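Novice: sequence-free structure coming up:
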């Protein structure tokens, strides 16, 4: 996780290159927390929606292999279920921007009730608000990027 943090500090293309190297080291079957975290951040550093979606799918697939016990060794009290709203939100937004409305709506429908379980704090509010905004953008047919405050 420290290597991931150092890679993110590089920013931009350097961060993407460093995270890609970490992904290559961890591999498709490495530690699920590392795979989920790397893929989640790599998605945000891609130049195309298609590549972003590819990494968002990797992140969601990795979280399926992640248990609460492993996650809590990294961050006490955190549960896997708390990661799911953000992962589904990212997929919903990516599919929306790619023009795949059906898949986008599916991920909004999955994310919304999961986000309702998040704490009433800044993070929970941000995720719930973003889900609402993605749903509205879907309704309007917009494929413009979601701007998160």
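Specialist: Perfect, thanks for sending it. Predicted model only: the values in this text are computed from it and were never measured.
Novice: from here on, just use CA atoms for contacts and neighbour counts.
Specialist: Will do.
Novice: the residue most central in space within the chain: which element?
Specialist: In the chain, the residue lying closest to the centroid (CA atoms, centre = their mean) is residue 87, at 3.7 Å. Using DSSP states H and E, the element containing residue 87 is helix 84-98.
Novice: give me the buried positions along the helix or strand just after that helix.
Specialist: Note on helix 84-98: by DSSP H and E, the next helix or strand toward the C-terminus is helix 101-116. Within helix 101-116, the residues that qualify as buried are 101, 103, 104, 105, 107, 108, 109, 111, 112, 114, 115, counting by 16 or more other CA atoms under 10 Å.
Novice: for comparison:
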């Protein structure tokens, strides 16, 4: 399963989040329910149920939708969903605690802790850029951010989704050809906190970062890049983003 912002259910969730930011909770809830009604895959149902849960008026109804989200998440053997388990189990634990079921609350809190380890993703991993590099070269932290030019990055970023790396290459500064390299982490890495649980549950874009170098082991020559229209939308969104980068 590859997460895509152009998936119809994902679009409903994005629109719902926009409504939330505008304070239009009722309209947001309708959009999330529409996403649920049109969801066909386990991932789409997991995603929509997660957002529907946020708009329930009672704790018991919220718990029902969270457990529905968990039911579908457990059917998906994919690292893009596994990263959502800690927050999902923790939210379920809080519901059980509020409802007075301490045993079930403790059980789900323990599961949240169990899943909160290093990412289990085995790759392959990709890094998108406009730099002309060679197999064997090392990508290291300390470069300027593509999104805040005056910010030196303490980590090097990569993804397990080739099209995501292609988008990063398209957004990268410079006039050179867009390149997507196959990379191997040389040390520990973590979920990118700038995206994990920020809007979507977990880390569906399978975005990671490391303070240790990435070794280039190959190059991808074919991927699905964004259309010029979608690329412009991404650039406008980044230009208008006032959030702080977790560095």
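Specialist: That came in fine, so what should we check first? Because the structure is predicted, anything quoted here is derived from the model rather than measured.
Novice: quick one: work out the angle between the helix holding residue 87 of the first structure and helix 101-116.
Specialist: In terms of direction (axes from the mean of the first three to the mean of the last three CA atoms, to 10 degrees), helix 84-98 of the first structure departs from helix 101-116 by 160 degrees.
Novice: in terms of secondary structure, what does helix 84-98 of the first structure contact?
Specialist: helix 49-63, helix 101-116, helix 122-140 (3 or more CA pairs under 8 Å, 6 or more residues apart in numbering; DSSP states H and E).
Novice: I'd like the ones you listed written out as JSON lines, with distance to residue 36 of the first structure added.
Specialist: Below are these laid out as JSON lines (distance: least, CA to CA, whole Å):
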{"stretch": "helix 49-63", "distance to residue 36 of the first structure": "4"}
{"stretch": "helix 101-116", "distance to residue 36 of the first structure": "17"}
{"stretch": "helix 122-140", "distance to residue 36 of the first structure": "18"}
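Novice: mind listing the helices for the second structure?
Specialist: Using DSSP state H, the helices of the second structure run over 8-21, 25-38, 42-53, 59-73, 79-82, 85-98, 102-115, 162-171, 228-240.
Novice: go through those and name the closest to residue 194 of the second structure.
Specialist: Of all the helices of the second structure, helix 228-240 sits nearest to residue 194 of the second structure, with 13.0 Å by CA to CA.
Novice: in the first structure, what range does the closest one match?
Specialist: The counterpart of helix 228-240 of the second structure in the first structure, using TM-score structural alignment, is absent.
Novice: who are the packing partners of that helix?
Specialist: So helix 228-240 of the second structure, by 3+ CA pairs under 8 Å, 6+ apart, packs with helix 162-171.
Novice: counterpart of the helix it packs on in the first structure, which residues?
Specialist: Helix 162-171 of the second structure corresponds to no residue of the first structure when matched by TM-score structural alignment.
Novice: what's that helix packed up against?
Specialist: Short answer (3+ CA pairs under 8 Å, 6+ apart): helix 162-171 of the second structure packs on strand 125-129, strand 179-185, helix 228-240.
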